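Asks: Provide a 3D model corresponding to the input given below.
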Amino acid sequence: MNAIWAEGPEPIVTETQFGRENANANASFKTASTLPRNASPERPVLRPILDNSFNSPVTPSPAQFSRPSTSTALPALSLPGLGQFKAPKPKAFKSPLLPQTAAKAAFAPSPLNPHARQGMVSSSFVTAGTQHSFAAVGGTPATPLRTSVTGFVTPMRGASRSRPAFKTPFKAGMKPGEPGRVRLEEEEKEKAIAKVKVAEVKQPTPIKSQQPSVSARTKAFFDLAPRPDRKTLPSSGLVPQEYTAQDLETMGIATSELTQITPTMAMYYSFHTPSATPPSGTSPSSMNMLGPAAALEELLSRGCTLATKPWVDNHWALILWKLAGMACLEPEREGDPGTKRWCWNEVMRQLLYRYERELNRGVRPPLRCIAAQDAPASCPMVLCVSNITWSEAAMTEDGMPIPPHPEFELTDGWYRLRAQVDAPLARATRRGLIRVGRKIGVVGARLSTERKDASEVLEAYNSTTLVLSGNSSHLVPWHAKLGFQGAPWVSTMNSLTADGGVVAAMDLVVLKTYPVAFLEFVQDENGEKHREGPRDERGEAEAEEKWKRRRQVHESKLREEYAKKEVRYQGYADRLERRAGAFAPGADAEAPDEIEELYDELDDPAGAAAVLSRISSSSAGWLARLILDRVEKERERSRDEIEQELRTMCPPREVRNFRILVVQDACTRRRGANRSAQLTVWDAAGMPLEVGGRYSVTNLIPTAQSSWMDREVGSEIYMCTRRESKVVRLL
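Replies: I've put the predicted structure just below:
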């Protein structure tokens, strides 16, 4: 009966069957729901899945009943003698917790929404009593489930909110395909084509001349955009000292006044009026003096709040020195008030330009970066000699005169620093090759400062100097641009001197090569190093093999000594363990103080036997444990100790290889390649140096200075590389 109820279709009850089971028609009739239930009806595993596939989600039925049928209602049951039974009509459940109008609200699609599947909902909700023909006959009827869509359902969050109507994001007439949208797309294409054309016509601007962009909030005090008619000094066609002093006086240039303008004397010069021509009928005493103080007031009145008195004084001196030279270089412009340079208005224009570029835009000049140690002093740059001071003449102890030595003051056009020079630069200064106003190219300079920390250039004048070398300094044309340069100057052999210091860069051609040689530096007992060699490759290989054999001999001896000592102490431990017997100290027990003394006495093999014979059993156990512990630690330390002793007995070799090349200048300027050089290239093993190859070599130093020859044809000089030198193949 349970199997038919659970698995088979609903039984069709006939009168015969009912008569056999109920002999007395008047007997009390019991429905299937009122019969005693021994166990829960069994359900196949796939039954819930099949039921869910045909029924819409509803409130679960009681566990003892199967999934309700898809039929809307069961037919009335007609039994003989009992009349016609009808299942009670289900009523919709109304929750007392919800308002009466909640049943009419529209819910979103959900497994709990009765509106989700309109075709199945109306037929899915049946009462528990209608699941079988006998379910509603007699007994207490089961609680009916709702059959209408207006019954109780679980309310969803936000179900009462209605979605807003869709609004298009496009404006009127701007939808795809409409005239406004088509016209906008055509305008965008025209703008893109115009930008491409401008980029093709515009010439690329060098990186050094690019100015940092100014934000919209920053006020500009000077327009840094170059004028279209601007000319550089090389393209101007001007020639220095083309006009004599008499010619300048004839053209109205006060040469006696301008020749006195130097960076030192310019601080005491002032203009009388903003223009160069004072009004008629006025005396100089009644005019205002326009000097550095007036320039500072003018800058502050224009809003240049970052300007200070030291900054204005520094630039005032350098601007006046430059304008005095430009007035003498191009005197014809001084007759026109619009192009006149030697006047107050031009000085203020120059100050505003420097304020905008340096203080407002933050572009720092080279010497300011070097003084602040934000750029290395070894970078190639062009500087101008703004002043030369000479030391006093002196005498040596032998009575030999010491000639005065010069000290330079160099400027990058914005700031000044002092510079120490070597003997070749001092000789060139005495001969007049270097004087105030000359420009020199410097590379490989060093910064010497008395301060530990970096400082601003205006504060570092008395404590910071540049150290120059003659072999890395060159005279450059008068129109060379001041400041950092992109590449160092290549020196030629005719410009080098034996005492000129480091040579920054050379362009050389290899004429001859010698085999690689080796030098060994050995330290004697006094700590002084002397060198052995040079050796060729065969000699170096023999010396290396000899050193390895000697090291192996010393290492084997040391290891044998450590092994013998370990075996001896291991024997002591074995004898002590036998003497101790069943020695088992507690976990917290500590060794007696005498154990350390007994261990020290074992160091002497002659007295070790006496110690082992007189020791007690407990002490023997403690001493054996101590010996085993020490042997293990000694074994771990033996490797390091052996290495340390080997460094003392057989120290590592200090060997450097080198190769001598005969080289010549690859190109010359005014003089021919009269000189050749023997160049010693250190660490040349494995370096491909071929005869006829052209190489760029940096950081060379002169050697064998007393053997240097003069500049005649066939003369020879000597140089070598340093650790920071680089040899690069060009051709």
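Asks: contacts and neighbour counts: CA atoms only from here.
Replies: Fine.
Asks: What's the separation between Val421 and Leu661?
Replies: Distance of Val421 to Leu661, computed by Cα to Cα, to the nearest Å: 31 Å.
Asks: Neighbour count for these two, which is higher?
Replies: Leu661 (22 against 19; other Cα atoms under 10 Å).
Asks: Enumerate every residue touching the more buried one.
Replies: For Leu661, the contacting residues are 510-514, 678-681, by Cα atoms under 8 Å, 6 or more residues apart in numbering.
Asks: what's the spacing between it and Val490?
Replies: Shown here: Leu661 relative to Val490, a distance of 19 Å by Cα to Cα.
Asks: Please identify which helix or strand holds Arg647.
Replies: Using DSSP states H and E, Arg647 falls within helix 617-649.
Asks: Surely Phe521 is within a strand?
Replies: Yes: applying DSSP: H, G, I helix; E, B strand; the rest coil, one finds Phe521 inside a strand.
Asks: Looks like Leu576 contacts Leu623 (just checking).
Replies: Yes: with contact defined as Cα atoms under 8 Å, Leu576 and Leu623 form a contacting pair (7.3 Å).
Asks: looking at this, Arg435 is in a strand?
Replies: No: assigned with three-state DSSP, Arg435 falls outside any strand and is coil.
Asks: Give the full set of residues in contact with it.
Replies: If you count contacts by Cα under 8 Å, 6+ apart, Arg435 has them with 385, 388, 429.
Asks: helices and strands around the helix or strand hosting the second one, which ones?
Replies: With elements taken from DSSP H and E, the one containing Ile388 is strand 381-390. Of the remaining helices and strands, those touching strand 381-390 by 3 or more Cα pairs under 8 Å, 6 or more residues apart in numbering; DSSP states H and E are strand 406-411, strand 439-442, strand 483-484.
Asks: Buried ones in whichever helix or strand comes after the shortest one, by neighbour count?
Replies: Elements were assigned by DSSP H and E; along the chain past strand 483-484, the next helix or strand is strand 503-513. By 16 or more other Cα atoms under 10 Å, the buried positions in strand 503-513 come out as 503-511, 513.
Asks: Tell me which two of those sit farthest apart.
Replies: Ala504 and Thr513 (22.8 Å; Cα to Cα).
Asks: so what sits against both of Leu576 and Leu623?
Replies: Common neighbours of Leu576 and Leu623, using Cα under 8 Å, 6+ apart, do not exist here.
Asks: need the contacts of Arg435 in TSV with distance to Gly362 and neighbour count, can you?
Replies: Compiled in TSV, the contacts of Arg435 are given as follows (distance: Cα to Cα, whole Å; neighbours: other Cα atoms under 10 Å):
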residue	distance to Gly362	neighbour count
Val385	26	20
Ile388	31	16
Thr429	36	19
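Asks: Also this sequence, please, to line up against the first:
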Amino acid sequence: MQISPCRTMLSVRYPFQHQRKNYKEYFGGPPCFKYLTEHVTDDVKLMDARRAEKFRFQHMDTGAEEFQKMLLTCGASLSCATKEWVSNHYKWIVWKLASLERCYPTRVAGKFLTVDNVLEELKYRYDREVNHGHRSAIKKILEGNSSPSLMMVLCISAIYSCPYQNNNKLEVNKVDTNEDNSGNQSFSATNRNMSANIELTDGWYSLDASLDVALLEQLEKRKLFVGQKLRIWGASLCGWSGPVSFHEVSGVVKLVVHINGTYRARWNDALGFCKHVGLPLAFRCIKVSGGRVPRTLVGITRIYPILYRERLPDGRFVVRSERMERKALELYHQRLLETFFLRKHVLRHDCWRNHVAKTTCKHICVPIIRTM
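Replies: Okay, here's the model as predicted:
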């Protein structure tokens, strides 16, 4: 893809010169929380998406506004690197870098969440999105260029209480150092008829999601938590009427997800649209009220013969096999032919009688003329 000469390349990382490593290749394994209290600061321990938006580097007193000025100084356009754009990406960059330090404290503690890394991430995202025109999964969905029913991997970034009970306020629990409780936020709903709301992100943008009753039960059991990756398939949008910007969707557009199309993703799965087709859902895993099933596998064990049911004039029904139905159809056609020929014969007989009657009438009515 050619870059317009009026656009300035900001990042030295993109386009990549070598193939990128995934988390498993780079870190060698899943996260470890054994040495969390020894190597990680309190800001990193308690960091979530909500705190990341207001986070400031204390030694330089630098926040989202200062990073916007840095980005503009590097050559970014003010019409593209707006305050909303920078604040949004600053939020997800800070949360990602802090989460990596929390997940791998002995290796990267104090090395990822720095001013230089955040600025370089902003430059990288500016080049990808503005200069190269790349868009994330959620942005494509909001702009109407991709279907929300496609399979994608999203991360739970926040869990909200029921909007009609607590006015959409975030319930934040005390963060434990234990792996199972790290970053978890509990949710309790007294009315199961009201759907729960969570926030999902693809790492670039976020979108509120509405859960069905079955997923709400999983949420109450703490099987869904902040930071967990979900593979979502067959979702739909609620409240979407046309292309909309990312900063205009809050409280308006929601992603409706169901348990039949929601699966737990691996810790190292990349966020965004999936390039492969998902596995079929087993019959024993299908929930009755869990929404549509994106894909399943069916085996034919027996083929039953076709049966035909006919309603008689007196209101009774007769069930026939395919062979008996064929015979009944032949008899029906035979009766139609007999009725047709009978009516034709009667019609010809009536025409002959009418012809004879007219001829007789002519002979009777002809006057006798005598000549003189």
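Asks: hang on, the earlier thing: sort out which one of the buried residues of strand 503-513 of structure 1 lies nearest Cys343 of structure 1 for me.
Replies: When those are compared against Cys343 of structure 1 (criterion: Cα to Cα), the nearest one is Ala504, at 42.8 Å.
Asks: if you skip the residues just before and after it, what's nearest to the closest one?
Replies: Distances taken as Cα to Cα, 6 or more residues apart in numbering put Asn699 closest to Ala504 of structure 1, at 4.9 Å, once the chain neighbours are dropped.
Asks: Quick check: buried residues in the one helix or strand that neighbour maps to?
Replies: Taking DSSP H and E as the definition, Asn699 of structure 1 sits inside strand 694-702. Residues of strand 694-702 of structure 1 classed as buried by neighbour count (16+ other Cα under 10 Å): 694-702.
Asks: Find me the equivalent region of the strand holding Ile388 of structure 1 in structure 2.
Replies: Under TM-score structural alignment, the match for strand 381-390 of structure 1 in structure 2 covers residues 152-161.
Asks: Does Leu496 of structure 1 touch Ser473 like I think?
Replies: No: judged on Cα under 8 Å, Leu496 of structure 1 makes no contact with Ser473 at a distance of 10.2 Å.
Asks: more crowded one of those two?
Replies: Using other Cα under 10 Å as the criterion, Leu496 of structure 1 and Ser473 rank with Ser473 on top: 24 against 19.
Asks: Return the residue of structure 2 aligned against Arg354 of structure 1.
Replies: When structure 2 is aligned by TM-score structural alignment, Arg354 of structure 1 is paired with Arg125.
Asks: Also Lys322 of structure 1?
Replies: Lys322 of structure 1 maps onto Lys96 in structure 2, by TM-score structural alignment.
Asks: how close does its match get to Arg264 of structure 2?
Replies: Taking Cα to Cα, one finds Lys96 of structure 2 at 19 Å from Arg264 of structure 2.
Asks: can you check Ser87 of structure 2 too?
Replies: Counting by Cα to Cα - Ser87 of structure 2 and Arg264 of structure 2 are separated by 29 Å.
Asks: of these two, who's got more company?
Replies: Shown here are Ser87 of structure 2 and Arg264; by other Cα under 10 Å, Ser87 has more neighbours (20 against 13).
Asks: Now the aligned partner of that one in structure 1. Nearest residue, chain neighbours left out?
Replies: Matched to structure 1 by TM-score structural alignment, Ser87 of structure 2 sits across from Asp313. If the residues on either side of it in the chain are set aside, Asp313 of structure 1 comes closest to Pro292, at 6.0 Å by Cα to Cα, 6+ apart.
Asks: counterpart of the one you found in structure 2?
Replies: In structure 2, Pro292 of structure 1 lands on Ala64 (TM-score structural alignment).
Asks: what's that match in contact with, if anything?
Replies: Shown in contact with Ala64 of structure 2 (Cα under 8 Å, 6+ apart): 53-54, 56, 86-87, 90.
Asks: can you pull out the helices in the stretch 551-700 of structure 1?
Replies: 594-601, 605-614, 617-649 (DSSP state H, counting those that start in this stretch).
Asks: Same question for the stretch 301-450 of structure 1.
Replies: Counting by DSSP H, counting those that start in this stretch, the helices of the stretch 301-450 of structure 1 are 309-329, 344-354, 366-371, 423-430.
Asks: correct me, but Val115 of structure 2 touches Phe55?
Replies: No: Val115 of structure 2 sits out of contact with Phe55 when judged by Cα under 8 Å, with a separation of 11.7 Å.
Asks: Which one's more surrounded, those two?
Replies: Phe55 (19 against 16).
Asks: roughly how far apart are the more buried one and Tyr90 of structure 2?
Replies: 9 Å.
Asks: need the contact list for the residue lying closest to Cys379 of structure 1 once chain neighbours are set aside.
Replies: With Cα to Cα, 6+ apart as the criterion, Cys379 of structure 1 has its nearest non-adjacent residue at 5.7 Å, and that residue is Val443. By Cα under 8 Å, 6+ apart, the contact set of Val443 of structure 1 is 378-381, 472-473, 488-489, 504.
Asks: Of those residues, which are reproduced in structure 2?
Replies: Retained in structure 2 (both residues aligned by TM-score structural alignment, their matches' Cα atoms under 8 Å) from the contacts of Val443 of structure 1: 378-381, 472-473, 504.
Asks: tell me which of the residues you listed is nearest to Phe18 of structure 1?
Replies: Using Cα to Cα, those come closest to Phe18 of structure 1 at Cys379, 118.1 Å.
Asks: Tell me, how many residues neighbour the closest one?
Replies: The burial count for Cys379 of structure 1: 20, using other Cα under 10 Å.
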